[in-house]
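[1] Provide a 3D model corresponding to the input given below.
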Amino acid sequence: MLASRRLFHQFLVDSFSTIESDRLRYMRDHQKDLRAAMYKGLTEAIVSGDCVANVTGKRIVLPASFVGGARYMIQNYQDAMTICSWAAYPDYADTSTGITAASMYRQNTGAGIGKKRARKAVAKGGSSNISQINHIPDFMHSYVESITDVKSDGNCGYRVIALGHTNNEDDYDFIKKSMLDELQLHKQDYLKIYGGGERLSYIRNALLPAKRKARRHGVALIDKWLTFPDMGHIVASILGKVVVKLTKHGASETFFPLRGVPSSNPSSLIICLGAIPGHYVHVNLKDGCPIPPTSIQWKQHCSTEAIVWESYFVDRQANFTKLMKDHMVHHKKDVRAGSKSCYPIDL
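    Got it, this is the predicted structure:
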């Protein structure tokens, strides 16, 4: 049957049509029952005075397997981004069923590997050639020494941290275990930061080994990914280093250790993560470059002796704030003048 080619395709289509016809026939033959259940709830809502549609009815959570649902679409988008990180972004989309997977693989393997190597190459000086740099603030491009990509398996955030700390991204399991130990040893401190045990339990479960099987292509489940700002405090505290998150998609922040004092030269103790949609990359910053403002949560919950950390970076953070304001003013002027830039406006 599998060797029947087009006849096999026709068999699949006919089988799907048969199943779909059975579903439609059931709905046609049970209209009375279906409508009774539907109109009963609506009638009761109207009688009780609930006439606003968005607050009437029962919430139904669709599983990720439901075709066309929100979770289904998000899951497929993430799968597509993982494939693109391996084989580069497509030049065009072809939905024709006449092209087999094997032929597409043969045509794109060579180009895909070449593009993957190009993305991982270290670019110095001309940092605009790095595709990932477009996801960090424009005014920081000249301060980027290099960008290093890591494996897109859902552990990319932990891999970036391991790469910046031990120069080996495969040490990410050690990073996650150290983060778990930090949560256990200083549980009361993090309960205050997270505002209760519910968020603390979520962060803890995210660091524990997965009980369920990983998603397709070996990518970790979403609830296991590195998250900011919650985990930024943990990483900075276990490593005794400054953790910087740079991104255009949200707030860029700096995280200092919650306890302890810095060494004689804390300016060299920086790990920078570039946050792009669904992925993290390691950003190697130039010495003395601007860094984002400090996380508000750190200022509220750091120990007395740890306050000195921020004093070493005040000038660099002030420079970042100034560059950001100048960029926003310049961008607004371009918009008023009718800029032809294709980038969205950052609000």
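
[2] drop to CA atoms for contacts and neighbour counts, all remaining ones
    Noted.

[3] Tell me, how many residues neighbour residue 31?
    10 (other C-alpha atoms under 10 Å).

[4] Go ahead and flag the most central residue of the chain.
    The residue lying closest to the centre of the chain (C-alpha atoms, centre = their mean) is residue 278, at 3.0 Å.

[5] In this structure that one contacts residue 77, no?
    No - if you go by C-alpha atoms under 8 Å, residue 278 and residue 77 don't touch, sitting 9.7 Å apart.

[6] Please identify which helix or strand holds the residue lying closest to the residue nearest to the centre of the chain once chain neighbours are set aside.
    Leaving aside its sequence neighbours, residue 278 sits nearest to residue 78 (C-alpha to C-alpha, 6 or more residues apart in numbering; 7.1 Å). Using DSSP states H and E, residue 78 sits within helix 70-87.

[7] right, and the helix or strand after that helix?
    Next element after helix 70-87 (DSSP H and E): helix 101-120.

[8] Buried residues, that next one. List them.
    112, 115, 116, 119, 120 (16 or more other C-alpha atoms under 10 Å).

[9] mind putting these in CSV, distance to residue 103 included?
    Output for the buried residues of helix 101-120, formatted as CSV (distance: C-alpha to C-alpha, whole Å):
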residue, distance to residue 103
112, 14
115, 19
116, 20
119, 24
120, 26
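
[10] What is the nearest of these to residue 205?
    Ranked by distance to residue 205 (C-alpha to C-alpha), the buried residues of helix 101-120 are led by residue 120 at 31.4 Å.

[11] which stretches of the protein form helices?
    Assigned by DSSP state H, the helices in the chain fall at 6-29, 31-47, 70-87, 101-120, 156-166, 172-185, 187-194, 197-207, 230-239, 296-301, 308-311, 314-336.

[12] just the angle between the fifth one and helix 172-185, please?
    When you say that, I think you mean helix 156-166. 90 degrees (axes from the mean of the first three to the mean of the last three C-alpha atoms, to 10 degrees).

[13] Compute the inter-axis angle for helix 156-166 and helix 197-207.
    70 degrees.

[14] another one to check against the first:
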Amino acid sequence: MKDVDGDGNYGFRTIVGLLGLGENDWVQVRHDLLLELNNHRDEYVVLHESHKRVEELTHILSYFEDSPSFDCWMTMPDMGYLIASFYNVVLYHLSLQQCLTFLPLRSPPVTLADRRAIAIGFVNGNHFVQVQVVLEADHPVPSIVVLWRVHHHPYASEWENAYVSRVQKFKDNIGPNVATREIFHVVDID
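    Here you go, the predicted model:
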């Protein structure tokens, strides 16, 4: 694991480090993700079921200064879709509370040999870190986000094929307190 500067841009600093850029290139990631969101705004409104959430993400991504306030920090799982889709990577989000896999929404899959996977960890309830991992060819992976299955373009469908058995391996090895879905339906038991 590699820690990054905790100035409030740490989520974006984590991504640039994993992409091989300098930690101070976090502004570029904000620009890239804002471009992704704006270029495919209608799709993200449908995915998030809300114009309001897309406007909130626009607000978060539009902050280009040091030390942003809490309302401009990177949020997951929302940003996972943007990161995977803009950079055409497989993104693993890992924490004690939630583990998820994000796949690109619109691109056809690249070969396994050319596929790039990056992993971020969420620690201490408020900080992202780079997870530098060397993964075996058939390593377990967290569940693919539910909204990807619902909202990906048909020509992106094949991304999932390489991960079906690996997702099951992951589920077989985690405890019951780790969420493997990004959304939950609240049920009133009264």
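
[15] what TM-score do we get after superposing?
    With the length set by TM-score structural alignment, normalised by the length of structure 2, the two chains reach a TM-score of 0.86; 176 aligned residues with a C-alpha RMSD of 1.9 Å.

[16] quick one on the thing from earlier: so the helix holding residue 78 of structure 1 corresponds to what in structure 2?
    Counting by TM-score structural alignment, helix 70-87 of structure 1 falls onto no part of structure 2.

[17] And that helix, what does it pack against?
    helix 101-120 (3 or more C-alpha pairs under 8 Å, 6 or more residues apart in numbering; DSSP states H and E).

[18] for the helix it packs on, packing partners?
    helix 70-87.

[19] just to revisit the earlier point, just tell me what the residue nearest to the centre of structure 1 corresponds to in structure 2.
    Using TM-score structural alignment, residue 278 of structure 1 sits opposite residue 126 in structure 2.

[20] and what of residue 159 of structure 1?
    Using TM-score structural alignment, residue 159 of structure 1 sits opposite residue 13 in structure 2.

[21] next one: residue 199 of structure 1
    Per TM-score structural alignment, residue 199 of structure 1 is aligned with residue 53.

[22] One more: residue 301 of structure 1?
    With TM-score structural alignment as the criterion, residue 301 of structure 1 matches residue 151.

[23] Quick check: the aligned residue for residue 120 of structure 1 in structure 2?
    Counting by TM-score structural alignment, residue 120 of structure 1 has no partner.

[24] same question, residue 173 of structure 1
    Applying TM-score structural alignment, one finds that residue 173 of structure 1 aligns to residue 27 in structure 2.

[25] tell me the contacts of its match?
    12, 64 (C-alpha atoms under 8 Å, 6 or more residues apart in numbering).

[26] And residue 177 of structure 2, by the same measure?
    Residue 177 of structure 2 sits next to residue 97 when contact means C-alpha under 8 Å, 6+ apart.

[27] Same question for residue 218 of structure 1.
    Taking C-alpha under 8 Å, 6+ apart as the test, what residue 218 of structure 1 contacts is residue 153.

[28] Recalculate using a threshold of 6 Å.
    Residues near residue 218 of structure 1 by C-alpha atoms under 6 Å, 6 or more residues apart in numbering: none.

[29] Could you do residue 280 of structure 1 as well?
    156, 157, 274.

[30] Next, format those as CSV and append neighbour count.
    Listed next are the contacts of residue 280 of structure 1 as CSV, based on neighbours: other C-alpha atoms under 10 Å:
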residue, neighbour count
156, 24
157, 26
274, 26
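
[31] Using a markdown table, lay out the residues you listed together with distance to residue 246 of structure 1.
    Formatted as a markdown table, those follow (distance: C-alpha to C-alpha, whole Å):
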| residue | distance to residue 246 of structure 1 |
| --- | --- |
| 156 | 15 |
| 157 | 13 |
| 274 | 5 |
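
[32] Can you report how many residues lie near the match of residue 301 of structure 1?
    Residues near residue 151 of structure 2, counting by other C-alpha under 10 Å: 14.

[33] which one is it nearest to, not counting chain neighbours?
    Distances taken as C-alpha to C-alpha, 6+ apart place residue 47 nearest to residue 151 of structure 2, at 6.4 Å, with adjacent residues excluded.

[34] now the one you found: how far from residue 36 of structure 2?
    14 Å (C-alpha to C-alpha, to the nearest Å).

[35] do residue 104 of structure 2 as well
    From residue 104 of structure 2 to residue 36 of structure 2 the distance is 12 Å (C-alpha to C-alpha).

[36] next one: residue 54 of structure 2
    Applying C-alpha to C-alpha to residue 54 of structure 2 and residue 36 of structure 2 gives a distance of 12 Å.

[37] More neighbours: those two, which one.
    More crowded of residue 54 of structure 2 and residue 36, by other C-alpha under 10 Å: residue 54, with 21 against 18.

[38] I'd like to know how many residues surround the closest residue in space to that one that isn't next to it in sequence.
    Sequence neighbours aside, residue 45 is the residue nearest to residue 54 of structure 2 in space, at 6.1 Å (criterion: C-alpha to C-alpha, 6+ apart). Around residue 45 of structure 2 there are 16 other residues, counting by other C-alpha under 10 Å.

[39] Kindly report the same for the one 5 residues further on.
    A count of nearby residues for residue 50 of structure 2, using other C-alpha under 10 Å, gives 12.

[40] Equivalent analysis for residue 81 of structure 2, please.
    Neighbour tally, residue 81 of structure 2, other C-alpha under 10 Å: 25.

[41] Map it across to structure 1 for me.
    Aligned partner of residue 81 of structure 2 by TM-score structural alignment: residue 233.

[42] Residue 116 of structure 2 too?
    By TM-score structural alignment, residue 116 of structure 2 lines up with residue 269.

[43] and its match, what is it in contact with?
    241, 242.

[44] Can you tell me how far it is from residue 203 of structure 1?
    25 Å.

[45] do the same with residue 227 of structure 1
    9 Å.

[46] Could you check which of those two has the larger neighbour count?
    Neighbour comparison, residue 227 of structure 1 and residue 203: the larger count goes to residue 203, with 22 against 12 (by other C-alpha under 10 Å).
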